[in-house]
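> I would like to see how this sequence folds:
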Amino acid sequence: MMDFFIVFASSLLAATVAPFASEVVLTAVLSRQPDAAVLLWALASVGNTLGSVVNWWLGKYLLHYQDRRWFPVKPVQLARAQHWFNRFGVWTLLLGWLPVVGDPLTFIAGVMRVRLALFVTLVFIGKAGRYLTVIWFAERLLL
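Model prediction:
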């Protein structure tokens, strides 16, 4: 039972600004519990999507603090990200699983007030696909 919690928690943390490699945790747990691949996939996908919802929420509700010194995004960076998001659209959320750009992308989606249901749907599709790929490779290469 603890393995399942660890996969969920590591996936959730990995989607926030905390640097964490949930794929390593998922693969390690999968090697101990190969019969639970579907459950592990679901836990990792949902956990990682919920972590992205945290980023969305931060983007949506913390924007009114953007003039504060401690605000982590500079005005120029924010404007550039908003321009990029407007140019390429909401479909970029399918790439929310990508390293480096995925977390800021989900934050900007909150700033841009993307509807939560649409956000969750698109982000989940991308993240579920990534974890499906991780499990597929892990089963073929390591197990």
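
> Could you use CA atoms for every contact and neighbour count after this?
Will do.

> State the number of residues packed around Ser22.
Using other Cα atoms under 10 Å, Ser22 is surrounded by 22 other residues.

> ok, it touching Ser10?
Yes - using Cα atoms under 8 Å, Ser22 makes contact with Ser10 at a distance of 5.2 Å.

> Val24 and Val114: what is the separation?
Using Cα to Cα, to the nearest Å, we find Val24 at a distance of 31 Å from Val114.

> one more to put side by side:
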Amino acid sequence: MEIWMQELMAALLAALALPKVGLSAIFIIALVSATLLPMGSEPAVFGLVKFNPEMFWPAVLVATAGNTVGGAISWWMGLGAERLYERAAHHPPARARALQWLERFGAKACLLSWLPLVGDPLCAVAGWLRLPFWPCVFYMAIGKFGRYFVMTAALLWVFP
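Here you go, the predicted model:
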């Protein structure tokens, strides 16, 4: 079983090798890393841009798009989880302090979706709370674009 998993990972890495597929690999990596799976997309974006500086804007924009789509998927997963929870249990909804904070700020709280550890679950909780989908996606995109722009620019020009 362990050898099978190693072969699968090697095949996946070969298929997503940056020189072969470039921006599509960045999109997929950014999308998957925006879900609740523990993965980071910044090294892939930086690697592509480090070897191809002319790809700075396309890489940042594609990574932002992939990460935003992943955040939208997390939003829908949160909405689905809330619906299942409400069907299974007949009780008044409990509101923790963090949930009240999110409800107060609404979709604008999704600006923080770029934060490590809490950003991806934040998108799912936004869906759970039924915050409006398109405003959430808009704020997710702004936050995620800012992260990719700042981190990639800093790694390229501040810490070369």
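
> Please state their TM-score.
TM-score for the superposed chains, counting by TM-score structural alignment, normalised by the length of the first structure: 0.85, backed by 137 aligned residues with a Cα RMSD of 2.3 Å.

> For the residue nearest the centre of the second structure, give its distance to Met140 of the second structure.
Taking Cα atoms, centre = their mean, the centroid of the second structure lies closest to Ala34, which sits 2.1 Å from it. Ala34 of the second structure sits 11 Å away from Met140 of the second structure, going by Cα to Cα.

> Can you check which residues contact both of the two?
Between them, Ala34 of the second structure and Met140 share these contacting residues under Cα atoms under 8 Å, 6 or more residues apart in numbering: 68, 71.

> which residues does the aligned residue in the second structure for Ala128 of the first structure contact?
In the second structure, Ala128 of the first structure lines up with Phe145, judged by TM-score structural alignment. Counting by Cα under 8 Å, 6+ apart, Phe145 of the second structure touches 60-61, 64.

> Same question for Thr27 of the first structure.
Going by Cα under 8 Å, 6+ apart, the list of residues near Thr27 of the first structure reads 134-135, 138.

> Next, it: secondary structure please.
Under the three-state scheme (DSSP: H, G, I helix; E, B strand; the rest coil), Thr27 of the first structure adopts helix.

> what residue of the second structure takes the place of it?
Under the alignment (TM-score structural alignment), Thr27 of the first structure pairs with Phe46 in the second structure.

> for the second structure, longest helix please?
helix 56-88 (DSSP state H).
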